[in-house]
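Asker: when you get a sec, could you give me coordinates for this:
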Amino acid sequence: MHILITNDDGPPSDQSSPYVHSFVSTLQAHGHTVSVVLPHTQRSWIGKAHLVGKSIKPTYFRPSPLQTDDGGRLHNTGTTSTHPLPVGHKDEEWILVDSTPASCVQIGLYHYFKERGPIDLVISGPNYGRNSTAVFSLSSGTIGGAMEAAVCGVKSIALSYAFFDRNHDAAIISGASELSAKLVHHLFTNWDSNTHLYSVNVPLVENVGSRRILFTHMLQNRWKSGSCFQVIEVPSEDDDTPSDVENQIRKAEEKLGRKELHRQEGTSSGTQTPSGQEHIRYTHQHFKWAPRFKDVYDSVEESEAGNDGWAVAQGYTSVTPLRANFMHAGGAEGEIKLDS
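Answerer: Below you'll find the model as predicted:
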């Protein structure tokens, strides 16, 4: 099978993209032809966006062999060049583009790899962290990449690794990649005709291959603590980079993930102006993105069994079939007549 890989975390990196090299190597060991087009830097939380009006320039990444230190932790290295290797060169080379996961998919499907034959499947991921529940999924660049493939008529899977510890244990990551490769093959050969793409969340836990794999629905949750933005007094001249923000998010996810793992092992609203009161002019303010992810984890804890967030919290792999559209809610038919 010819598989195109993209992600929203960028090229292999211990800090921001620790899983993609392991997964690509595992797919290759299973006999697949794997082509890779990734964003050249972190592009999380961007959904299915394209950077309209921007010229896209490729660079070329050559992954070094995966390394494991004395503590059993996985390390990712490689080199980047502005020019591709010459035709016929045998070293592995991936394409990096200064754009989004969705754009990577378009470029990978239509502008490279013709000599390798048609692409059978697009896999976006493995994401550094879970993409479960509506709040995460609707903004996910990982799912956005898979959505782009689906609207191009190509089968696709959004793959995410839900971590409980950021030490990147090589054996656990290898187990997740092995399970994912087998699951990818199963889904591809048993594809449901009503499904455009699958969102798969694999928990990074020991012996994940022996744990349950469940079809799930996506938990419909929401932000309930108020704004995702924090008012700040004076904006810093040096804003946090997307990688800085992602690192902060992952620290919070690790803390909450450890809580989930422990459980496995043991078993502001806005104000309104009163009616008739004179409108109060707004004040000049600055804002910083600071969502309260506790809303997401609380929604999972309060939900019933069967959704994607619940499955991951139990240490199970979740498989959520999706369609690449905003589905009609139903119940609304006929003509609308306004009151005169």
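
Asker: rest of the way, CA atoms for contacts and neighbours
Answerer: Fine.

Asker: how about the contacts made by G129?
Answerer: S160, Y161, A162, F163, R250, E253 (CA atoms under 8 Å, 6 or more residues apart in numbering).

Asker: most surrounded residue in these?
Answerer: Among these, S160 has the most neighbours (other CA atoms under 10 Å), with 28 neighbours.

Asker: which SS state does it fall under?
Answerer: Here S160 is recorded as strand under DSSP: H, G, I helix; E, B strand; the rest coil.

Asker: element containing the residue nearest to it when sequence neighbours are not counted?
Answerer: Of all residues not flanking S160 in the chain, N127 sits nearest, at 4.3 Å (CA to CA, 6 or more residues apart in numbering). Using DSSP states H and E, N127 maps to strand 121-128.

Asker: let's see this one next, to set against the first:
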Amino acid sequence: MPPSPILRILLSNDDGYFAPGIEALAAALGDLGEITVVAPERDRSGASNSLTLDRPLHLRRSANGYFYVNGTPTDCVHLAVTGMLEQQPDMVVSGINLGANMGDDTIYSGTVAAAMEGYLLGVPAVAVSLTSKEGKHFATAARIARATVERFRRSPFDGPVLLNINVPDLPWEEIRGVKVTRLGRRHKAEPVVKQVSPRHETVYWVGAAGAAADAGEGTDFHAVANGYVSVTPLQIDLTHAAQVGAVTEWLAR
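Answerer: From the prediction side, this is the model:
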């Protein structure tokens, strides 16, 4: 049996290069290939797919060998794939995020956006999130990430793929399995929180995400709530195909 190929793996996140999640990810994948970490210099949660176009980006290297960029998660992957790396990576793995990225969260998520940028550039990509802000079991999510990369190495997809993986914040022994899911939906977000600053200025905090609305069987919310790892294949086409006919008719009136 021929030896498994050495993978070139690009790691990124939206929590910053100093986050425990990316450290756990790098440690888990370290012996599977050539690992390069390019992550934001600070927490850029909620940055979505934004690119920095109004100023130059700086690429620096920290003492632990990780590279960091004064930009967004998308900037990091775009810079790495299109300018920094001599060879295109075989995979982009983003995470491990502190907190879930399920349902509507994927629209805002910098973690998903980093993986999505790899996918848009033709690289198979995976976003991995730990579904709790407590962050007790990064080791569980890291183990899932490793198993995913090992599976990709054994049996790569024919074309680019974008997987959104959410892992319950549980010990490995309590994970009940893995389910392929669709995105659920949330209720609308809570209202903004209005406050007065010490300088007597009115400030606003974005409200909390809404509770799960569409969380039935088959959704990412349902899988995680029942102790399963959720794996959702994502696509980029936002066209509302079912409304094409209706809009065509409406414009003809």
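
Asker: returning to that earlier point: ok, the contacts of G129 of the first structure in the second structure: which stay?
Answerer: Checked against the second structure using both residues aligned by TM-score structural alignment, their matches' CA atoms under 8 Å, the contacts of G129 of the first structure keep these contacts: S160, Y161, A162, F163.

Asker: show me the contacts for A149 of the first structure.
Answerer: A102, V105, Q106, V122, K155, S156.

Asker: any idea which of these is closest to W45 of the first structure?
Answerer: A102 (12.2 Å; CA to CA).

Asker: what's the closest one aligned with over in the second structure?
Answerer: Superposed on the second structure with TM-score structural alignment, A102 of the first structure falls opposite T74.

Asker: roughly how far does its match sit from A189 of the second structure?
Answerer: Relative to A189 of the second structure, T74 of the second structure is positioned 24 Å away (criterion: CA to CA, to the nearest Å).

Asker: of those two, which one has the most company?
Answerer: T74 (29 against 12).

Asker: that one and G46 touch, don't they?
Answerer: No. Counting by CA atoms under 8 Å, T74 of the second structure sits too far from G46 to count as a contact (11.5 Å).

Asker: any common contacting residues for those two?
Answerer: With CA under 8 Å, 6+ apart as the test, T74 of the second structure and G46 both reach G110.

Asker: distance-wise, check the residue most central in space within the first structure relative to P39 of the first structure.
Answerer: Note on the first structure: the residue nearest the mean C-alpha position is T142, at 3.2 Å, using CA atoms, centre = their mean. From T142 of the first structure across to P39 of the first structure, the span is 11 Å (CA to CA).

Asker: which residues do the two both contact?
Answerer: Looking at what touches both T142 of the first structure and P39 (by CA under 8 Å, 6+ apart), the common residues are N7, D8, P101.

Asker: what do we get in the second structure for the first one?
Answerer: Meaning N7 of the first structure. N7 of the first structure maps onto N13 in the second structure, by TM-score structural alignment.

Asker: quick one: contacts for S12 of the second structure?
Answerer: 22, 37-40, 73, 76-77, 92-95, 111, 114.

Asker: so which of these are in helices?
Answerer: The helices, defined by DSSP state H, take in I22, P73, C76, V77, T111, A114 from the contacts of S12 of the second structure.

Asker: so what's the residue count around A176 of the first structure?
Answerer: A176 of the first structure - counted by other CA under 10 Å - has 27 other residues nearby.

Asker: I misspoke; the intended subject was L187 of the first structure.
Answerer: For L187 of the first structure, using other CA under 10 Å, the count is 15.

Asker: same for whichever helix or strand it is part of, what does it pack against?
Answerer: In this structure, L187 of the first structure sits in helix 170-189 according to DSSP H and E. Applying 3 or more CA pairs under 8 Å, 6 or more residues apart in numbering; DSSP states H and E, one finds that helix 170-189 of the first structure contacts helix 20-29, strand 197-203.

Asker: and among these, the most buried is which?
Answerer: strand 197-203 (a mean of 28; mean count of other CA atoms under 10 Å).

Asker: can you check which part of the second structure that strand sits on?
Answerer: Under TM-score structural alignment, the match for strand 197-203 of the first structure is residues 162-168.

Asker: what sits up against the matching stretch?
Answerer: 100-102, 112, 115-116, 119, 124-132, 140-141, 144, 175, 220, 224-225, 227-235.

Asker: what packs against the strand holding N127 of the first structure?
Answerer: strand 2-6, helix 20-29, helix 141-151, strand 156-162.

Asker: and of the ones you listed, who's closest to M327 of the first structure?
Answerer: helix 141-151 (13.8 Å).

Asker: how far apart are that closest one and its match in the second structure?
Answerer: Here the mean offset of helix 141-151 of the first structure against the second structure after fitting is 1.0 Å, by mean CA distance after the TM-score superposition for the first structure.

Asker: ok now that helix, how far from the chain's centre?
Answerer: 10 Å (CA atoms, centre = their mean, to the nearest Å).
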